[in-house]
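> What follows is a predicted structure for the sequence shown.
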Amino acid sequence: MRIPILKIQNILLVSVQIELDDQSALQLQEDLLTKIQETAAGGIVLDLTSLDMVDSFIGKVIGDIVSMSKLMGSNVVITGIQPAVAITLIELGISLNGVLTAMDLEKGVDLLKSAV
């Protein structure tokens, strides 16, 4: 199942509404990087509100998505990180340096607009 990527002005909105498995996480990574290239988006809001937990592979893919997006010139804001997800990312040593975070999608879009 593909995760929709919406474009609003110069921002891509990605709201993960399913539990990610390895295949869907890799598909999201590929789809998002392609969309960044096609649109030259200046920012991405990655909403993880629906993710209750992540395993090491999904955590790595999230970190990779952030790093690759930044390499392609897009600022990233992650919204809605649940406590278990935050704990897992830190325990895995996944660095999200320079990534802005917000509690919800609306605040994430506002934060990104002020940063872009």
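Okay, I see it.
> C-alpha from now on. contacts and neighbour counts both.
Noted.
> for the chain, what spans make up the strands?
Counting by DSSP state E, the chain has strands at residues 5-8, 11-15, 43-47, 75-79, 100-102.
> In TSV: those, plus mean neighbour count and distance to residue 35.
Written out in TSV, the entries for the strands of the chain read as follows (neighbours: other Cα atoms under 10 Å; distance: least, Cα to Cα, whole Å):
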stretch	mean neighbour count	distance to residue 35
strand 5-8	14	8
strand 11-15	21	8
strand 43-47	26	11
strand 75-79	24	14
strand 100-102	19	21
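> structure B:
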Amino acid sequence: MAVPILKQGDVLIASMQEALTDRALIELRDRLSDQVGRFRARSVIVDVTALDVLDSFATRTIRGIAYTAKLRGARTVVVGIQPEVAFAMVELGLTFEGVETALDLEEGLALVRGGPAKGGRDGAR
């Protein structure tokens, strides 16, 4: 299933509704990279709220999405990491180093729009 990418102003929002195959993750990376340029997006939000697991490939690919978007001039924020997912990522040594995270979509939008987020986080900490 293809992940829908919504455009809201200069922000692209990709909301993962289920665990994706490796192929679907690569397709999402490629589509987002293309759409950042096509729509002159300044920000990308990757919403993982619905996911109850992030394996090493998914983590690396999402980090790759953020780095690719940055090279194309867009800021990326990953939102909605569930507590269990965060615990598992820590236990497995998986990180979003250098990638900003936010509690939820609302906080992520506030963060990319320069508004007062309640605690935008940088994965490098």
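That came in fine, so what should we check first? Since we're looking at a predicted model, the values are computed, not measured.
> Quick check: TM-score for this pair?
The TM-score (TM-score structural alignment, normalised by the length of structure 1) is 0.87; 114 aligned residues with a Cα RMSD of 1.7 Å.
> Format the strands of structure 1 as TSV; extra columns: distance to residue 67 of structure 1.
Rendered in TSV, the data for the strands of structure 1 read as follows (distance: least, Cα to Cα, whole Å):
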stretch	distance to residue 67 of structure 1
strand 5-8	18
strand 11-15	16
strand 43-47	12
strand 75-79	9
strand 100-102	13
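> Residue 109 of structure 1: which of these is closest?
Residue 109 of structure 1 lies closest, by Cα to Cα, to one member of these: strand 43-47, at 6.6 Å.
> Could you give the secondary structure assignment for the residue located most distally from the centre of structure 2?
Computed with Cα atoms, centre = their mean, the maximum C-alpha offset from the centroid of structure 2 is found at residue 91, amounting to 20.5 Å. Following DSSP: H, G, I helix; E, B strand; the rest coil, we place residue 91 of structure 2 in the helix state.
> List the contacts of the residue nearest the centre of structure 2.
With distances taken as Cα atoms, centre = their mean, the residue of structure 2 nearest its centroid is residue 46 (2.8 Å). Residues counted as contacts of residue 46 of structure 2 (Cα atoms under 8 Å, 6 or more residues apart in numbering) are 13, 14, 15, 16, 62, 76, 77, 78, 79.
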